[in-house]
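Q: the amino acid sequence is not available; the structure is as follows:
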């Protein structure tokens, strides 16, 4: 197997993709159906979801619907994914500024980039198809690839599958930083995502724009001996 001496691994939601652009409306549409069927009363729990954004969807529905049957959670999960994908197709979602420019630069520099996300494969595919991202990614790892549904396990699998010696992991949640640290990676925390105050305190570097990431990765890569 060919060794990859250096790569960059990205989270998706709140890191590359502005999920907040479609999150509220998709969640509302999902809970509107649940309300119509007598499974929910009141407003959609958007504030709660925003606090846990980035965790596996199984955990999402256990948190948002703690007293509901598994069948209702599965129904909500399916509805939510359908709503998200529809909104992406309708062009309501956006990437963060300078994402494509950063990808283009890394491609020119010969730096392989990957995605490791707690999102489902179909959801990630909709984003990549709409924004034409496949030309940039060496591979996309959905949480569905992990048997235990862990971001740490997912990153470990990605590193092993592609024989990556060193990588920078870019994410917006504490789970991203933990997954990177537990796999011995350098971490970049995105302050424009869903992170709460001090959630990214353990990151090696913090950015407010992808232009800062470009400079950090270039400097990091220049210190390596290939």
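A: Ah, there it is. Being a predicted model, the structure only gives us computed values, none of them experimental.

Q: CA atoms for contacts and neighbours, from now on please.
A: Fine.

Q: ok, longest helix in this protein?
A: Across the chain, the longest stretch assigned as helix under DSSP state H is helix 70-89.

Q: C-terminal to that one, what's the next element?
A: Note on helix 70-89: by DSSP states H and E, the next helix or strand toward the C-terminus is helix 99-108.

Q: list the buried residues of that following helix.
A: Under the neighbour-count criterion of 16 or more other Cα atoms under 10 Å, helix 99-108 has 99, 100, 102, 103, 106 buried.

Q: helices or strands next to that helix in the packing?
A: Packing partners of helix 99-108 (3 or more Cα pairs under 8 Å, 6 or more residues apart in numbering; DSSP states H and E): helix 210-222.

Q: the helix it packs on vs helix 99-108, what angle?
A: 20 degrees (axes from the mean of the first three to the mean of the last three Cα atoms, to 10 degrees).

Q: okay, now the one to match up with it:
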């Protein structure tokens, strides 16, 4: 039987940190020019909440601002992220292509489920040509609840998946797996937290470990 793997994007496949600081600094510089921000850029705060849907990001980073300002900041941030990706400022984690090739050759179906927005995800997929391995990439934008468990459920229904694995780095990934009866593999990468990784069935240090997935 074909097994399915559903991967998170940020902090699992894509080294978001390489463009995060650049894009966030650009965004808060824009807010400063508009006299809507006069403190330091809250990059550390963003790293702490990495993995949550963007509406929650901006309500957290800009708690005293209007929804209109948050939406403008989000749009500008997305624009800068996409530009930095297209300019080659980002990077995949080591061995992504090699592992994806191995998985496809061994009859695994690969999907991506991310809290990132569609344009951002498309920029990554297109720049690194991930669609040669990935069956489909799904954004949290497709789900009204903005709940990753519901996004994974949507993928399972669309592709009639009855068993599989969610590979991610944050609690939302592991809970999405558990709530849908799937196995959870945690990646101890940039944004991972020890207390959250304890919720995963298995923790890996390198994506190459997925090559022995059938023996885990």
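A: Looks like it came in fine. Note that the structure is a prediction, hence the values are computed from the model and not measured.

Q: after superposition, what's the TM-score here?
A: After superposition, the two chains reach a TM-score of 0.98 (TM-score structural alignment, normalised by the length of structure 2), with 216 aligned residues with a Cα RMSD of 1.0 Å.

Q: assign the residue lying farthest from the centre of structure 1 to helix, strand or coil.
A: Within structure 1, residue 38 marks the point farthest from the mean C-alpha position, 32.1 Å out by Cα atoms, centre = their mean. Using DSSP: H, G, I helix; E, B strand; the rest coil, the structure places residue 38 of structure 1 in coil.

Q: how far away is it from residue 201 of structure 1?
A: Residue 38 of structure 1 sits 42 Å away from residue 201 of structure 1, going by Cα to Cα, to the nearest Å.

Q: what's the residue farthest from the centre of structure 1 aligned with over in structure 2?
A: Here residue 38 of structure 1 is matched to residue 35 in structure 2, going by TM-score structural alignment.

Q: quick one: the helices in structure 2, in order.
A: Going by DSSP H, structure 2 shows helices at 17-33, 43-49, 54-61, 67-86, 96-105, 118-127, 148-158, 171-179, 194-197.

Q: what range in structure 1 matches the fourth one?
A: Alignment note (TM-score structural alignment): helix 67-86 of structure 2 is matched to residues 70-89 of structure 1.

Q: so what touches the matching stretch?
A: Around stretch 70-89 of structure 1, the neighbours that count as contacts under Cα atoms under 8 Å, 6 or more residues apart in numbering are 22-23, 26-27, 29-31, 34, 39, 57, 61-62, 65, 93, 123, 126-127, 130.

Q: again with stretch 10-30 of structure 1
A: Identification of contacts with stretch 10-30 of structure 1 by Cα under 8 Å, 6+ apart yields 43-44, 46, 54, 76, 79-80, 83-84, 87-88, 92-96, 99, 113-117, 119, 124, 169-172, 176, 190, 192-194.

Q: list the buried ones in it?
A: For stretch 10-30 of structure 1, the neighbour count (16+ other Cα under 10 Å) marks 10-20, 22-30 as buried.

Q: and the end-to-end length of that stretch?
A: End to end - Cα to Cα - stretch 10-30 of structure 1 spans 28 Å.

Q: next: stretch 141-155 of structure 2.
A: End-to-end span of stretch 141-155 of structure 2 (Cα to Cα): 13 Å.

Q: against structure 1, where does it fall?
A: Using TM-score structural alignment, stretch 141-155 of structure 2 pairs with 144-158 in structure 1.
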